[in-house]
Structures are given as C-alpha cells and as structure tokens.
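Student: Everything below, folded, please.
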Amino acid sequence: MTEAELYSLYKGVYVPVLLHSPQSLKYCEDFRFRADDVLIVTYPKSGTTWMQEIVPLIMSGGDLASVETLHNWDRVPWLEENRACILNLEQRPSPRLFSTHFHYNMMPPGFFEVKPKVIYVMRNPKDVFTSSFHYYGMSSFLVNPGPQGEFLKKFLDGKVMFGSWFDHVKGWLNAEDKERIMYISYDEMIMDLKDCVSRIAQFLEKPLDSEVTEKIADRCLFKNMKQNNMSNYSAVPPELMDQTKSRFLRKGIAGDWKNQLTEAEVEQFDSVYKEKMKDVKYKFVWD
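Tutor: This is a model prediction of the structure:
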C-alpha cells in the first residue's frame, strides 16, 4: 500500500493513520500539561522503548512492578496516538510520564505554556535508518520499504513517518528553555548505561544510590529488556507486526549500519548529513 493509503499529513509530516486518528491528534493538540510531567521525545527508532523502561524504573526507585504490570504504550503513552484518548491521562497522579515523536514545532500550545521536562533521545541516523528498514518491513501499517536504495532516498528526503530525522534533531536542539531538556543519545546508553541512568535520575531530581542505579542499569540491558513481554511488543497481533520477519527489539547495538549500507550508500548518506548538519554545533557521540 502507498503513503496516500496508509498515512495522513499532519503539520507537514506523515503519520500512520492506523495509530493517529484525527481524534487522537486533536486530543494531543488540546492536552493540558503539568509542570512536573516528563516527556520522552524521540525520532522513531531512536531508543523510545528503552527509555520507556528506564524512566519508570527511576521514578519508582527500582520497583520492577513499574515495568512488569503495564505495556510500555500504556505506562508511558504517546500523546498523539489513539490510546491516549482512552487512558484517562488527566486522572493520573503526578509526575506523569509521556512519549511523543513530534518535532519541536509540532508540539501543542500547552507544552510551550507549561514547559514540562523533556528527555530528548538521539541516535546515529545511519542506525535509525537500518532499524527503520527492518521495522517498515514487518509492520503492516507502514509503507513497505521496498529496495534499500529507494528507502534510503525516502529517508534522506524525509518522506517517511514523522518526516526528516535532520529536521527533528535540529528542531529540538534549537528548542528554548534548554534547562528543561536533557539531551542524551542511544549511543551513550550503549557505552555506559549505568552512568546514563545516574544522569537521567539527577535530571529528574530522583537521585538513586549506587545499588539501585546498578539494578536498573542491569534490568535495562537490551538482552534483559527483550525478555519483558510488557516491552517487547510480543502482545501486538502478527497481522500488525510480523515478528517472524524481524523482532521489534532486534539487536540493540550501535553501528549495525555497517552491516546494512553499501559503500555507495554510506557516501550518499555522509554527503547529505554533512550538508544538512553543517550549522549544528552539538557534539554527537557518533561524529
């Protein structure tokens, strides 16, 4: 099926119709934030599920029930997706935890008025592309990626769900109220998860002792998180996500793009990256 059949255009980017109804997008637009809300913001395939495991564990002081009793899409729901409308989020006690894939300039008015805390997770775009290629191939609600070269062109042009990775990252890096935003990368989490857990806890003003930090970091190692049926998307019907084609939580590594992209594709990617990111001062781990 084509983009016209599977996606709608919302604020200039594609969103999958199956997950984002006009009602859910309106719900997000009108959402009333609280100052102590915490938002996990990501471009798709950049570590959302991982952060949806880490943050509830930090907020609960390491209580495993926080990630073993609710599916990740209900424990840290996406504000723009259909389920947000039926979860009675207004009744949830503070601090509430949410996710979004929205670009900075797509955020609803209430976000800019209240200024809740944001954890913005970035990932090497070549790995985002690689993960996306497999994800699109197993998800019936996304346009089939087709040949890798064609999908790469779409990805670099931003003709994929939630638009351009480059625009997404640059928009959030240029956000106002940066003292309310923590920038962290998937790649940093791969390198030293315990340090990242500690830093996130400090940002959330939930300092943890060393033992609890270690416990959370161990629990959130990819190999361990993959076993959590509340996080590995095993409950999603195969007609929506065929995990015989590719696991939702696939490898959880940095640098898998080296196994995916051809030399010519790497050159193409690097050329576009250099041009699009030339004015960005932020020092990425993968640069």
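Student: can we go C-alpha only for contacts and neighbour counts from here?
Tutor: OK.
Student: Any idea how many residues pack against the nearest residue to N228 once chain neighbours are set aside?
Tutor: Of all residues not flanking N228 in the chain, E68 sits nearest, at 7.2 Å (Cα to Cα, 6 or more residues apart in numbering). Look at E68: counted by other Cα atoms under 10 Å, it has 15 neighbours.
Student: repeat for S234
Tutor: 18.
Student: So it: helix, strand or coil?
Tutor: Classification of S234 using DSSP: H, G, I helix; E, B strand; the rest coil returns coil.
Student: could you pull out the strands for the stretch 101-250 of the chain?
Tutor: 117-122, 181-185 (DSSP state E, counting those that start in this stretch).
Student: any idea which of these is most buried?
Tutor: Comparing those by mean neighbour count (mean count of other Cα atoms under 10 Å), strand 117-122 comes out on top with a mean of 23.
Student: Work out the gap between it and the centre of the chain.
Tutor: Centroid displacement of strand 117-122 relative to its chain, using Cα atoms, centre = their mean, to the nearest Å, is 9 Å.
Student: What is it packed up against?
Tutor: On a contact count with 3 or more Cα pairs under 8 Å, 6 or more residues apart in numbering; DSSP states H and E, strand 117-122 meets strand 38-42, strand 181-185.
Student: would TSV of these with distance to W165 be doable?
Tutor: Output for the helices and strands packed on strand 117-122, formatted as TSV (distance: least, Cα to Cα, whole Å):
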stretch	distance to W165
strand 38-42	10
strand 181-185	14
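Student: right, so of those strands, which gets closest to L156?
Tutor: Set against L156 and scored by Cα to Cα, those come closest in strand 38-42, at 17.2 Å.
Student: Show me what secondary structure element comes after that closest one.
Tutor: For strand 38-42, the following helix or strand on the C-terminal side (DSSP states H and E) is helix 48-59.
Student: contact partners of that following helix?
Tutor: With contact meaning Cα atoms under 8 Å, 6 or more residues apart in numbering, helix 48-59 is reached by 40-42, 63-64, 66-67, 72, 75-76, 97, 99, 121, 197, 200-201, 206, 208, 216-217, 220, 222, 225, 231.
Student: Out of these, which end up buried?
Tutor: 40-42, 66-67, 72, 75-76, 97, 99, 121, 197, 200-201, 208, 216-217, 220, 222, 225, 231 (16 or more other Cα atoms under 10 Å).
Student: In helices only, show me those.
Tutor: 66-67, 72, 75, 197, 200-201, 216-217, 222, 225 (DSSP state H).
Student: Considering those residues, which is situated nearest to S46?
Tutor: Closest approach to S46 among those (Cα to Cα): F222, at 13.7 Å.
Student: And for the closest one, nearest residue in space, chain neighbours not counted?
Tutor: Per Cα to Cα, 6+ apart, closest to F222 is G252, 6.0 Å.
Student: separation between the one you found and P77?
Tutor: For G252, the distance to P77 equals 21 Å [Cα to Cα, to the nearest Å].
Student: neighbour count winner among those two?
Tutor: Each of G252 and P77 has its neighbours counted (other Cα under 10 Å); P77 has more, 23 against 17.
Student: Proceed likewise with the subsequent sequence, for comparison:
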Amino acid sequence: MSCYHWLASYPKSGNTWLRLALASLSKGGQNLDFRSSELFAPIACDRAAMDEVADVDSAALTLAEEEAARPAFFRLEAAWLGKPQLRKVHHAWTRTAAGEPLFPPDVTASAVYVIRDPRDVAISLAHHHGSSIDAAIAFMDDPAAMLAGGSGYGSPQLRQRLLTWSDHARSWLASPIQPLLVRFEDMLDTPADSLERVARHLRWNPSASAIAGAVEATRFDALQAQEERHGFRERTRAEVPFFRRGLAGGWRDSLTPAQRQRIEASHGEAMAMFGYL
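Tutor: The predicted structure follows:
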C-alpha cells in the first residue's frame, strides 16, 4: 500500500518546525506540549523499528547490507502498520548497490522537501554539532557526508547518506517521488499559505481556523518558550537551544566574506535554482 509521506530535508533546514506545525494541525490547531511522549512523524532511520519489524540486528550489518535491507523493511513496516505514516528523513534520495530505491515508490504516498539557504544552514549546523562554521561548510561540501556514520552499536539511528548540500536537494527533486518543494524562507514569510500547501499535498483538508491555530502554536517565540520550560527531545547539546534564532538571512552578520564565497562557489548553481542568488 502507498503508506509513507516522507518529510525530507538536509539537516537544520526547518524539518522539525514543519513537523511541529503538522502535529498541531492534526489536532485542529491545538497548542503543543513538549512534555508529551508522543512522537509525531518519527525519523525513518530508527534502528529499533527496523530491528523489530525486520527481525534483524541492524547494528551488526555493514553500511551496504543496512541500505540493501531498507526497502524491504519499509515494505514490511507499511504492511504491518496498515495506515498512512509521516516520516522525517534526512537521508538523500539514493539507490542501493542493487539499484533499488532506498525509499520505494510503491509504498510512497507523497513527499515534501524542505529547503533553506545553505548560508544559514551552515551557521545552524555549526551550532547544532558544536563545530566551527568552517567545519560545517566543509561537511556540506563533502559527497561522503553522513549522519550516524559510525558503528551501529550504541547508535539509535541507521546511517544516513547526505551527499553534498546541492546533491541532497537535487537527489530528492529529481526522484520519481516528485516531492512538493517548500522553502524555509516562505514558511517564515507566509506560514499559513505554506502550511496549507503542505497539508493539501498530504491530502489533508484542514479548516482555516485549524491552520491559523497551528501557525500561532508554532511561532518561533512560542517554541522557544516551550523549550525553555520543558526542554526538547531533539536537542543534542545541553548548553545550546534547539530553537535558536529561526531567521532567514542571519548569515549576513555571521559569515565572513570568505565563508560566504566558499558556499556560493560550491553551491551557487543549486542556490540560483532555488532563488538564493
């Protein structure tokens, strides 16, 4: 069955913000409670889910074996769950060594791809990882870049190929899944319109009041206040808030001219395609 709605993005591009808005929208625009244990649109690379559904010890697999098993796992999980599922994805759209799509079109209902100016992504990625901005820029330009790239033992997530920032975006947008493209900057400028576009693409039929409620519930200052009171499960560094600034164009006061030029030299072609140059 066509089960999955993939919510895909390069890391630190607005995926979590969109998922929280959809979580509120799914409940009619209710306020969020970060104390809740409910997982809305969990990540597609959850190791425990693969181990349970496919009855494997995925941590013992090589990267090639792990990736080869993913399409079969998604088909098994789709049959097991039997209803539409939203899944967060940071993995690039790739194929296994045998040529099979990692995210099988036959169990895909739809996909959304969230993109953000890579100059802002570099700053947010550096803060999130606790690295320098130069290191974040190099990571975004590395065709071998991965998340959870080490040994499977001790990692709650399966390994995720990112490719470069440009190739990540191109991989999804050129895929047969044909995702809806949503820009982080448009989510900031016209949040209600952007959320409605996504909801319609997911085949939801929300009311105007529910959309307005979800937009209000996920204002950046509201999310910051929730995180300050209750913490946030996706925060990786105790001393750095997950919801840090939420700005478009913050790179202007954070990048040196040399850093900006490095990003534009590496990704200028893709940046122009998406309106960032």
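Student: Overlay the chains and give the TM-score.
Tutor: TM-score for the superposed pair, counting by TM-score structural alignment, normalised by the length of the second structure: 0.72. Supporting figures: 234 aligned residues with a Cα RMSD of 3.1 Å.
Student: ok so, going back, for the helices and strands packed on strand 117-122 of the first structure, which one sits closest to K159 of the first structure?
Tutor: Taking Cα to Cα, strand 38-42 is the member of these nearest to K159 of the first structure, at 17.3 Å.
Student: With the second structure overlaid, how far apart is that closest one on average?
Tutor: Superposing on the second structure places strand 38-42 of the first structure at an average distance of 1.1 Å from its equivalents, by mean Cα distance after the TM-score superposition for the first structure.
Student: okay, that strand sits on what stretch of the second structure?
Tutor: The aligned range for strand 38-42 of the first structure in the second structure is 5-9, by TM-score structural alignment.
Student: Next, the buried residues of stretch 7-18 of the second structure.
Tutor: Within stretch 7-18 of the second structure, the residues scored as buried using 16+ other Cα under 10 Å are 7-18.
Student: Kindly report the same for stretch 180-194 of the second structure.
Tutor: Under the neighbour-count criterion of 16+ other Cα under 10 Å, stretch 180-194 of the second structure has 180-188, 191-192, 194 buried.
Student: Between which two of those is the distance greatest?
Tutor: It's L180 and L188 that sit farthest apart of these, by Cα to Cα, at 17.0 Å.
Student: So what's the residue count around G137 of the first structure?
Tutor: G137 of the first structure has 18 nearby residues by other Cα under 10 Å.
Student: how close does it get to F162 of the first structure?
Tutor: Counting by Cα to Cα, the gap from G137 of the first structure to F162 of the first structure is 17 Å.
Student: Touching stretch 121-130 of the second structure from outside, list them.
Tutor: With contacts defined as Cα under 8 Å, 6+ apart, stretch 121-130 of the second structure is touched by 11-13, 132-133, 135-137, 140, 236-237, 240, 242, 251, 254-255.
Student: From those, list the buried ones, please.
Tutor: 11-13, 133, 136-137, 140, 242, 251, 255.
Student: Check those residues against E269 of the second structure and report the nearest one.
Tutor: Nearest to E269 of the second structure among these: M140, at 14.7 Å, using Cα to Cα.
Student: So the closest one sits against D167, correct?
Tutor: No: M140 of the second structure is beyond contact range of D167, at 9.8 Å (criterion: Cα atoms under 8 Å).
Student: Centre of the chain to the helix or strand containing L25 of the first structure, how far?
Tutor: Assessed by DSSP H and E, L25 of the first structure sits inside helix 22-29. Put simply, helix 22-29 of the first structure sits 19 Å off its chain's centre (Cα atoms, centre = their mean).
Student: In the second structure, which residues correspond to it?
Tutor: Aligned using TM-score structural alignment, helix 22-29 of the first structure spans no residues in the second structure.
Student: do the same with stretch 205-223 of the first structure
Tutor: Mapped onto the second structure using TM-score structural alignment, stretch 205-223 of the first structure spans residues 203-221.
Student: What of stretch 118-132 of the first structure?
Tutor: Taken onto the second structure by TM-score structural alignment, stretch 118-132 of the first structure occupies residues 111-125 there.
Student: Please say which position in the second structure the residue nearest to F222 of the first structure maps to.
Tutor: Using TM-score structural alignment, G252 of the first structure pairs with G246 in the second structure.
Student: residues near the counterpart of S36 of the second structure in the first structure, how many?
Tutor: S36 of the second structure maps onto T69 in the first structure, with residues paired by TM-score structural alignment. Residues near T69 of the first structure, counting by other Cα under 10 Å, number 12.
Student: Find the residue closest to T69 of the first structure in space, skipping its chain neighbours.
Tutor: M230 is the one closest to T69 of the first structure (Cα to Cα, 6+ apart), at 7.2 Å.
Student: what about that neighbour, how many residues close to it?
Tutor: M230 of the first structure, neighbours per other Cα under 10 Å, totals 20.
Student: so the match of S36 of the second structure touches N229, yeah?
Tutor: No: at 9.8 Å, T69 of the first structure does not count as touching N229 under the criterion of Cα under 8 Å.
Student: In a helix, D51 of the second structure, correct?
Tutor: Yes: judged by three-state DSSP, D51 of the second structure forms part of a helix.
Student: For C45 of the second structure, see how far away it is.
Tutor: For D51 of the second structure, the distance to C45 of the second structure - Cα to Cα - is 11 Å.
Student: ok, those two, which is more surrounded?
Tutor: C45 (20 against 14).
Student: Now check the more buried one against the first structure: what is it aligned to?
Tutor: Matched by TM-score structural alignment, C45 of the second structure corresponds to E80 in the first structure.
Student: List the contacts of that match.
Tutor: Counting by Cα under 8 Å, 6+ apart, E80 of the first structure touches 20, 24-25, 27-28, 100.
Student: One more: N205 of the second structure?
Tutor: A199.
Student: How about R96 of the first structure?
Tutor: The contact partners of R96 of the first structure, taken as Cα under 8 Å, 6+ apart, are 36-38.
Student: out of these, which ones does the second structure keep as well?
Tutor: Contacts conserved in the second structure for the contacts of R96 of the first structure, counting by both residues aligned by TM-score structural alignment, their matches' Cα atoms under 8 Å: 36-38.
Student: which one of those has the most neighbours?
Tutor: V38 (24 neighbours).
Student: list the contacts for that residue?
Tutor: Residues in contact with V38 of the first structure (Cα under 8 Å, 6+ apart) are 95-98, 116-119.
Student: Repeat the analysis, applying 6 Å as the threshold.
Tutor: 97, 117-118 (Cα atoms under 6 Å, 6 or more residues apart in numbering).
Student: Equivalent analysis for A8 of the second structure, please.
Tutor: Contact analysis of A8 of the second structure by Cα under 6 Å, 6+ apart lists 89-90, 113.
Student: With S132 of the second structure instead?
Tutor: Counted by Cα under 6 Å, 6+ apart, S132 of the second structure has contacts A126.
Student: No further questions, thank you.
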